[in-house]
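Participant: Prediction below, plus the sequence it came from.
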Amino acid sequence: MNSRRDFSNGRAALFDGIEEGGIRASSSYSHEIDEQDNDKAIDGLHDRVNLLKRMTGDIHEEVENHNLMLDRMGNDMDSSRGVLSGTMDKFKMVFEKKSSQRMFSLVVSFVVIFLVIYFLTR
């Protein structure tokens, strides 16, 4: 019976070492796979962050360009408002004088312009 106990103790010692080694090997292998997956995921996130960074830079550039364009358009509108207000002031001055000769010449000139445009478009 001693030989049997020695055999089972030897066998347990022999297989325990292999099983533990097998577990360690598979554990380290899965750990390496997990690290590789993490590295791939980190690389993917890095690429996405770089893409988002480029996109935000492009958006910022577009916003700056549109702001400049809107500023220029606002300045143009202010200048055209000045021109229109000057023209309206001149019209008010013409109509306030109530000169029959000026009113007659203004009406005649509008009628002539209307007739010329009418015959040209026909």
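Facilitator: Nice, thanks for sending it over. Keep in mind the model is a prediction, meaning the values are calculated, not measured. Numbering: from 1, shown residues only.
Participant: Please make it C-alpha for all contacts and neighbour counts, starting now.
Facilitator: OK.
Participant: Distance from the top helix by length along the chain to the middle of the chain?
Facilitator: Counting by DSSP state H, the longest helix found in the chain is helix 2-97. In terms of C-alpha atoms, centre = their mean, to the nearest Å, the centre of helix 2-97 is set 13 Å apart from its chain centre.
Participant: try this one side by side with the last:
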Amino acid sequence: MSYRREHRASRTSLFDGLDGLEEGRVRASSSYSHEISEPENDKAMDNLQDRVSLLKRLTGDIHEEVESHNRMLDRMGNNMDASRGVMSVTMDRFKMGVSVDLLLKQLKILSACLVLEMEVTYIEAQRWFPGV
């Protein structure tokens, strides 16, 4: 939050005294006279240089922020692609496991095992209890 306040304060100080900037013209405030002495000119040049360096620093910060966001979005895209691949393989396996042909094969195997178990149980019962 303090960064925003600092940014607004620096922006305000950057553009104070400049009217009509949007129209493409820079008009100095009424405190300036038409006759500017050399020291005042140097002071104005230093002030302008400070403002330009501030703008350069701000644009550099914005550029770094955009680059970091692009890297983050690239990583997220790569992770999403990897997740999509894993999900695709999982769905293929699920479809294969639920397919009708495989389900019928599993049902046949299960019924054969059940019949075999019943026969083994009947034979064992005859062996242990011959009269039943």
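Facilitator: Happy to help now that I have it. Everything numeric in this text was worked out from a predicted model, so none of it was measured.
Participant: Tell me how the two chains score on TM-score.
Facilitator: TM-score of the superposed chains, computed with TM-score structural alignment, normalised by the length of the first structure, equals 0.57; 89 aligned residues with a C-alpha RMSD of 3.5 Å.
Participant: sorry, back to before: could you check the angle helix 2-97 makes with the helix or strand that comes right after the longest helix of the first structure?
Facilitator: Beyond helix 2-97 of the first structure on the C-terminal side, the first helix or strand identified by DSSP states H and E is helix 100-121. Orientation of helix 100-121 of the first structure against helix 2-97 (axes from the mean of the first three to the mean of the last three C-alpha atoms, to 10 degrees) gives an angle of 130 degrees.
Participant: Name the surrounding residues that touch helix 100-121 of the first structure.
Facilitator: Residues from elsewhere that reach helix 100-121 of the first structure (C-alpha atoms under 8 Å, 6 or more residues apart in numbering): 94, 95.
Participant: So whatever residue of the first structure lines up with residue 105 of the second structure versus residue 62 of the first structure, what's the distance?
Facilitator: Residue pairing (TM-score structural alignment): residue 105 of the second structure is matched to residue 76 of the first structure. Using C-alpha to C-alpha, to the nearest Å, one obtains 21 Å as the distance from residue 76 of the first structure to residue 62 of the first structure.
Participant: Please apply the same query to residue 106 of the first structure.
Facilitator: 49 Å.
Participant: Likewise for residue 118 of the first structure?
Facilitator: Note on residue 118 of the first structure: its distance to residue 62 of the first structure, by C-alpha to C-alpha, is 46 Å.
Participant: Next, count neighbours for the match of residue 105 of the second structure.
Facilitator: As a burial measure, residue 76 of the first structure scores 12 neighbours (other C-alpha atoms under 10 Å).
Participant: what's the answer for residue 88 of the first structure, then?
Facilitator: Neighbours of residue 88 of the first structure under the rule other C-alpha under 10 Å: 12.
Participant: so how far is residue 27 of the first structure from it?
Facilitator: Residue 88 of the first structure sits at a distance of 88 Å from residue 27 of the first structure (criterion: C-alpha to C-alpha).
Participant: now swap in residue 92 of the first structure and tell me
Facilitator: For residue 92 of the first structure, the distance to residue 27 of the first structure equals 94 Å [C-alpha to C-alpha].
Participant: Alignment lookup: residue 92 of the second structure to the first structure.
Facilitator: Match for residue 92 of the second structure (TM-score structural alignment): residue 64.
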